[in-house]
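Enquirer: got a structure for you, letters missing:
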């Protein structure tokens, strides 16, 4: 299903996006050395409840997961990159943490992710910051390529060109996606691709773009929890994501905090 939002729905999408962006900023500020991942999950639950919003994750049960996710935010540490299921782990100096959050408010969802280093970055500082910076630049390139008349392949090509130039292997199993009244919709937005191919973008379309990379592999392994995806080699990872709306003259980032 591909949804095209009308102006009233787009206004609601802006509210949801700002909420998600604000939540991630709050969680990032609170996530310090000594913080437990389960505390981050509880904070997220409370933020969502206090805003009168709904979690897109807690009851999420797609074919690739093992039963309902059962938590409110994805917390991926170091070699984990996607669908990081919170567990009893205390953050330490130099941990590379990714928070990925999707929330629905008034019937419209928004999805965003941020990666950052906790505490003293330590000996892996250069590698961690290079990973994060590459995903952020790739995200910016994908957003810049979006606009009415552009094709999905144009966005994928822009994202993949940045990641590839930085020297990172690119996995195409998981990528960006359409979003609207539900969290995951068509079209799929691969993190690499050929320009001029795929669905043609229209004003009112919402997309969650999410470049992610692993230092030295494009292969994933699944944790025993049935959800958390890690690099097959144990290398570090990073993930950046924004929900955008295609407008009459470009794209608007919805998941920036106000």
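Expert: Looks like it arrived, so ask away. Just so it is clear, the model here is predicted, and its values are computed rather than measured. Numbering: from 1, shown residues only.

Enquirer: Please make it C-alpha for all contacts and neighbour counts, starting now.
Expert: Will do.

Enquirer: Wait, residue 18 touches residue 256, no?
Expert: Yes: the criterion here is C-alpha atoms under 8 Å, and residue 18 meets it with residue 256 at 5.6 Å.

Enquirer: What is the longest helix of this protein by residue count?
Expert: Ranked by residue count and defined by DSSP state H, the top helix of the chain is helix 7-30.

Enquirer: in that helix, what counts as buried?
Expert: In terms of neighbour count (16 or more other C-alpha atoms under 10 Å), helix 7-30 has its buried residues at 9-10, 12-24, 27-28.

Enquirer: Also stretch 173-189?
Expert: Taking 16+ other C-alpha under 10 Å as the basis for neighbour counts, the residues of stretch 173-189 that come out buried are 175-185, 187-189.

Enquirer: Quick check: the farthest pair among those?
Expert: Longest distance between any two of those is 19.0 Å, between 175 and 181; criterion C-alpha to C-alpha.

Enquirer: And here is the other one:
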């Protein structure tokens, strides 16, 4: 497993893609409302990225047909954008990878559609908290297991499920590079974190305690096995001498 360390110039390229991605998420947040469709959001994203001289990296990736993954309620990841209208109380996750001049950034965010119920709100807050707990451990000299353990502890203390098959990863000019960054682990184990590494951290949790999931027949859509709500938060970050820097903030 060769980890591709990035120069300051290369990290700046990824940061440029990340800034476009972050701005796109800010615009999506304004659009999310009952009655909006994820197909409409997907079309907006393609247009927005084109206006920035960027493209959606996952469109065409292994045959994936859309600019975004759009996952609603019990769909935890890789959902297809649809023409079905979002309803008050839904959770919708928009996940995308932006390509700017060959350099990539990846970020997912779970949004509340209007007011959500207390359990949904709790799931969202805990999953977002776990993201930042993981980022806080992305320090030179720590190991990938330290990140996973920090994410895992947040879920376990709250009694919610970790979707273990879905993990963070290295990123640069390819969407998935070493190392894998699971949302569980043991402290002081796994690949050593070094300045120049660029990774994603992306907890995906379910209200159901097992976190077990099923794949749909389309080969992409992943939903909770027990039908419980799912949430997914993800940032791309660089590990520098002084610590982690979020590139999709």
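Expert: That came through fine. Bear in mind that the values here come from a model prediction, so they are computed numbers and not experimental data.

Enquirer: hang on, the earlier thing: please convert the buried residues of stretch 173-189 of structure 1 to a markdown table, extending it with distance to residue 159 of structure 1 and secondary structure.
Expert: Conversion of the buried residues of stretch 173-189 of structure 1 to a markdown table gives the following (distance: C-alpha to C-alpha, whole Å; DSSP: H, G, I helix; E, B strand; the rest coil):
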| residue | distance to residue 159 of structure 1 | secondary structure |
| --- | --- | --- |
| 175 | 11 | coil |
| 176 | 11 | strand |
| 177 | 14 | strand |
| 178 | 16 | strand |
| 179 | 19 | coil |
| 180 | 22 | coil |
| 181 | 25 | coil |
| 182 | 24 | coil |
| 183 | 21 | coil |
| 184 | 20 | coil |
| 185 | 20 | strand |
| 187 | 16 | strand |
| 188 | 14 | strand |
| 189 | 10 | strand |
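
Enquirer: Tell me which stretches of the stretch 1-150 of structure 1 form strands.
Expert: 54-55, 74-77, 80-82, 96-105, 108-117 (DSSP state E, counting those that start in this stretch).

Enquirer: Out of those strands, which gets nearest to residue 164 of structure 1?
Expert: In terms of C-alpha to C-alpha, the element of those nearest to residue 164 of structure 1 is strand 80-82, at 17.9 Å.

Enquirer: what range in structure 2 matches that closest one?
Expert: Following TM-score structural alignment, the partner segment of strand 80-82 of structure 1 in structure 2 covers residues 75-77.

Enquirer: Compute the number of surrounding residues for the aligned partner of residue 232 of structure 1 in structure 2.
Expert: Under the alignment (TM-score structural alignment), residue 232 of structure 1 maps onto residue 225 of structure 2. For residue 225 of structure 2, the count of nearby residues is 16 (other C-alpha atoms under 10 Å).

Enquirer: residues contacting residue 225 of structure 2?
Expert: By C-alpha atoms under 8 Å, 6 or more residues apart in numbering, the residues touching residue 225 of structure 2 are 211-214.

Enquirer: how about those residues in TSV, adding distance to residue 51 of structure 2?
Expert: TSV is the format used below for these (distance: C-alpha to C-alpha, whole Å):
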residue	distance to residue 51 of structure 2
211	38
212	39
213	37
214	37
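
Enquirer: from those, which is closest to residue 242 of structure 2?
Expert: The nearest member of the contacts of residue 225 of structure 2 to residue 242 of structure 2, counting by C-alpha to C-alpha, is residue 211 at 34.2 Å.

Enquirer: measure that closest one to residue 224 of structure 2 for me?
Expert: With distances defined as C-alpha to C-alpha, to the nearest Å, the gap from residue 211 of structure 2 to residue 224 of structure 2 amounts to 7 Å.

Enquirer: quick one: which of these two has more around it?
Expert: Set residue 211 of structure 2 next to residue 224 and count neighbours by other C-alpha under 10 Å: residue 224 wins out with 25 against 22.

Enquirer: what's the neighbour count on the residue nearest to that one when sequence neighbours are not counted?
Expert: Once flanking residues are discounted, residue 224 of structure 2 sits nearest to residue 213: 4.3 Å by C-alpha to C-alpha, 6 or more residues apart in numbering. Around residue 213 of structure 2 there are 22 other residues, counting by other C-alpha under 10 Å.

Enquirer: How about the one 10 residues further on?
Expert: One way to gauge burial is a neighbour count; for residue 223 of structure 2, by other C-alpha under 10 Å, it gives 27.

Enquirer: got it, and residue 103 of structure 2?
Expert: Residue neighbour count, defined by other C-alpha under 10 Å, stands at 24 for residue 103 of structure 2.

Enquirer: tell me the contacts of it?
Expert: Neighbour list for residue 103 of structure 2: 13-14, 17, 172-174 [criterion: C-alpha under 8 Å, 6+ apart].

Enquirer: need the contact list for residue 114 of structure 2.
Expert: Contact partners of residue 114 of structure 2, counting by C-alpha under 8 Å, 6+ apart, are 33-34, 88-90.

Enquirer: so what's the match of residue 232 of structure 1 closest to, chain neighbours aside?
Expert: Of all residues not flanking residue 225 of structure 2 in the chain, residue 213 sits nearest, at 4.5 Å (C-alpha to C-alpha, 6+ apart).

Enquirer: Tell me the counterpart of that neighbour in structure 1.
Expert: Counting by TM-score structural alignment, the partner of residue 213 of structure 2 is residue 220.

Enquirer: Same question for residue 182 of structure 2.
Expert: Alignment of residue 182 of structure 2 against structure 1 is given by TM-score structural alignment, with residue 190 as its counterpart.

Enquirer: wait, the residue nearest to residue 225 of structure 2 sits on residue 221?
Expert: No: taking contacts as C-alpha under 8 Å, residue 213 of structure 2 lies outside contact range of residue 221: 10.1 Å.

Enquirer: Show me what residue 163 of structure 1 lines up with in structure 2.
Expert: Under the alignment defined by TM-score structural alignment, residue 163 of structure 1 is paired with residue 155 of structure 2.

Enquirer: My guess is its match contacts residue 162. True?
Expert: Yes: contact status for residue 155 of structure 2 versus residue 162: in contact at 6.8 Å, counting by C-alpha under 8 Å.

Enquirer: Which of the contacts of residue 103 of structure 2 are retained in structure 1?
Expert: Retained in structure 1: 13-14, 17, 172-174, out of these (criterion both residues aligned by TM-score structural alignment, their matches' C-alpha atoms under 8 Å).

Enquirer: Return the closest of these with respect to residue 236 of structure 2.
Expert: Nearest to residue 236 of structure 2 among these, with distances taken as C-alpha to C-alpha, is residue 14, at 8.9 Å.
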